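Chemist: show me the folded form of this:
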Amino acid sequence: MKKISILIIILFSIQVLFSLDISRLNESNNWEIIQDEQILIGWTEMSGFPICKATAMLPYPLESISAIIKDVDNYTNVFLRLTESQSLENDVIYIVLDMPFPFSSRDYIIRYTKEKSDSKWVFRFTAVTHQDVPIMKENVRLINAAGEWNLKPSSENETMVTYIWNGELRGDFPKWAYSRAWKTQGNEMMEWLKDALGD
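Modeler: A predicted model of the protein is given here:
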């Protein structure tokens, strides 16, 4: 029994060790900017993974934006590249991401947390496995998915929105096209969020 307990502790420690801790990015300033416009997009490397960031000032209060982000069951109506968003548990969701032809769809399972303080609201997520969603051959599973939405109010009706994600696409997606894909994703996520806020 003692050996089993030790094994469980070791396995849990390994999982924690190799999980992407997006919160550590606050210490890093080494971002390569790939778009310097109203939506600022850049990327950096952490633990061998390309971590991407899109930032924009939106003319809406923090509460309105966070209400959309935490409504995970409605994601397919907001972020239009998502073809499925299914709650598996209170804090676990399964997401399918449509990719342009001829690439396979990507899917991932994430566990999320929500944090709120006077100065910001954070929705952070990281990949997990789940017995109800086995790996399917028609999709490429993003086993290292991780990221966060970070909202900081600059006034009563303006919020600085930052979306951070692991830009690894795995499978058959060519590395030379990563930068273009990151720009597309960053722009789409911000534009779709703005569209949802304007409805």
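Chemist: contacts and neighbour counts: CA atoms only from here.
Modeler: Will do.
Chemist: show me what the host helix or strand of M189 is packed up against.
Modeler: Counting by DSSP states H and E, the element that carries M189 is helix 178-198. Other elements packing on helix 178-198 under the criterion 3 or more C-alpha pairs under 8 Å, 6 or more residues apart in numbering; DSSP states H and E are strand 32-36, strand 49-58, helix 62-69, helix 75-78.
Chemist: now the strands for this protein?
Modeler: Here the chain has its strands, by DSSP state E, at 32-36, 40-46, 49-58, 82-89, 92-97, 105-116, 121-127, 139-141, 146-155, 158-166.
Chemist: now render those strands as TSV, adding distance to L25 and mean neighbour count.
Modeler: What follows is these, written out as TSV (distance: least, C-alpha to C-alpha, whole Å; neighbours: other C-alpha atoms under 10 Å):
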stretch	distance to L25	mean neighbour count
strand 32-36	13	13
strand 40-46	8	20
strand 49-58	9	21
strand 82-89	26	16
strand 92-97	23	21
strand 105-116	16	18
strand 121-127	13	21
strand 139-141	24	19
strand 146-155	10	20
strand 158-166	9	21
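Chemist: following up with a second sequence; could you model it the same way so I can compare the two?
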Amino acid sequence: MKKLILTACAALFCSAVQASPAADAKLSINKNNIKVWTYQDSENPIMMYKAETTLNVPIEQAVSLILDVDHAVKWVPFLGSMKVLSRDPKKGEFQLYMVLDFPFPLKDRDLVVQGKMSKDAQGIISIQNKALKKGYPLNKEYVRLTNYEGDWSFQKLGPQKVKVSTYGYANPEGSIPLSAANMFVQQQPYQMLRKMKAELSKPKAAAALPDILK
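Modeler: Take a look at the predicted model:
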């Protein structure tokens, strides 16, 4: 079976997962059929977000792109490298180690992610992710991220149409101004979904999904 695992969480700095934006969410971006809402709670100074779009491809093709670890560095923003630490295809669980390339003069980040894939009775595919505090040796060249949660969901709207939603929160750690971090939260999900659309427009056969998602 082709090596499949979640990749998109590598570039997302985001938050608590929920089915719709919070009541006080602000629609920060609405262009190119991509919407990004940002909001905050009392415990997190850094904004959370939800972003969504619709894609004119089969749901299997969209999910396959997110799961293709070998192809991720070619399109996922800020992803320097990634490797699979463990996986359990029957349970849909996996662990990843990834390095994120931050712009100079900021130090690059790394993190260990625990993820789980599932499909509900309505056919909605979900991928949930959470950073672990342990699982891989610390490297002094990087700032380790330990406060991250994120989610992807894929809802089939037709044979050639899928609704893609992503939610998240992350503390980027280190000396990053809060205003800069919050600006990143607004732009990053938009750029992620824009690049995802561009990548899916290229001719490519969809890989087979893990059995747990079929």
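Chemist: mind putting the strands of structure 1 into CSV with distance to S179 of structure 1?
Modeler: Output for the strands of structure 1, formatted as CSV (distance: least, C-alpha to C-alpha, whole Å):
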stretch, distance to S179 of structure 1
strand 32-36, 8
strand 40-46, 9
strand 49-58, 10
strand 82-89, 20
strand 92-97, 18
strand 105-116, 17
strand 121-127, 22
strand 139-141, 19
strand 146-155, 17
strand 158-166, 13
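Chemist: nearest to V16 of structure 1 among those would be which one?
Modeler: For the strands of structure 1, proximity to V16 of structure 1 was assessed by C-alpha to C-alpha; strand 121-127 is nearest, at 10.8 Å.
Chemist: to what extent does that closest one diverge from structure 2 after superposition?
Modeler: Overlaying structure 2 shows strand 121-127 of structure 1 at a mean distance of 0.7 Å from the equivalent residues (mean C-alpha distance after the TM-score superposition for structure 1).
Chemist: quick one: map K130 of structure 2 onto structure 1.
Modeler: Taking TM-score structural alignment for the superposition, K130 of structure 2 sits opposite T126 in structure 1.
Chemist: actually F184 of structure 2, not the one I typed
Modeler: So, by TM-score structural alignment, F184 of structure 2 is matched to A181.
Chemist: wait, the match of K130 of structure 2 sits on R111?
Modeler: Yes. Counting by C-alpha atoms under 8 Å, T126 of structure 1 touches R111, with 5.6 Å between them.
Chemist: was I right to think L20 of structure 1 contacts F125?
Modeler: No. L20 of structure 1 is not in contact with F125 according to C-alpha under 8 Å; the separation is 9.7 Å.
Chemist: quick check: neighbours shared by those two?
Modeler: Taking C-alpha atoms under 8 Å, 6 or more residues apart in numbering as the criterion, L20 of structure 1 and F125 both touch A146.
Chemist: how much space separates I22 of structure 1 from A146 of structure 1?
Modeler: The gap separating I22 of structure 1 from A146 of structure 1 is 7 Å, by C-alpha to C-alpha, to the nearest Å.
Chemist: D108 of structure 2 reaches E141, doesn't it?
Modeler: Yes. The criterion here is C-alpha under 8 Å, and D108 of structure 2 meets it with E141 at 7.4 Å.
Chemist: distance check, T184 of structure 1 against L193 of structure 1.
Modeler: Distance, T184 of structure 1 to L193 of structure 1, using C-alpha to C-alpha: 14 Å.
Chemist: neighbour count: the two, which is higher?
Modeler: The neighbour comparison of T184 of structure 1 against L193 (other C-alpha atoms under 10 Å) goes to L193, with 17 against 12.
Chemist: what's the closest non-adjacent residue to the equivalent of that one over in structure 2?
Modeler: Matched by TM-score structural alignment, L193 of structure 1 corresponds to M196 in structure 2. Nearest in space to M196 of structure 2, with sequence neighbours left out and distances taken as C-alpha to C-alpha, 6 or more residues apart in numbering, is W75 at 7.6 Å.
Chemist: burial measure for the alignment partner in structure 1 of that neighbour, as a count.
Modeler: Matched by TM-score structural alignment, W75 of structure 2 corresponds to V78 in structure 1. Close neighbours of V78 of structure 1, defined as other C-alpha under 10 Å, add up to 20.
Chemist: double-check V78 of structure 1 against K194; I have them as touching.
Modeler: No. Assessed by C-alpha under 8 Å, V78 of structure 1 is found out of contact with K194, at 9.4 Å.
Chemist: where's K120 of structure 1 relative to S154 of structure 1, distance?
Modeler: 10 Å.
Chemist: hey, what's in contact with both of those two?
Modeler: When C-alpha under 8 Å, 6+ apart defines a contact, no residue borders K120 of structure 1 and S154 alike.
Chemist: rewinding a little: which ones are touching the residue nearest to M196 of structure 2?
Modeler: 195-196, 199 are the contacts of W75 of structure 2 under C-alpha under 8 Å, 6+ apart.
Chemist: A22 of structure 2: which of the residues you listed is nearest?
Modeler: M196 (24.8 Å).
Chemist: how close does the closest one get to A180 of structure 2?
Modeler: 24 Å.
Chemist: over to Q114 of structure 2?
Modeler: 27 Å.
Chemist: next: L132 of structure 2.
Modeler: Distance, L132 of structure 2 to A180 of structure 2, using C-alpha to C-alpha: 25 Å.
Chemist: compare those two (neighbour count), which wins?
Modeler: L132 (19 against 10).
Chemist: so the more buried one makes contact with V113?
Modeler: Yes. If you go by C-alpha under 8 Å, L132 of structure 2 and V113 touch, sitting 5.8 Å apart.
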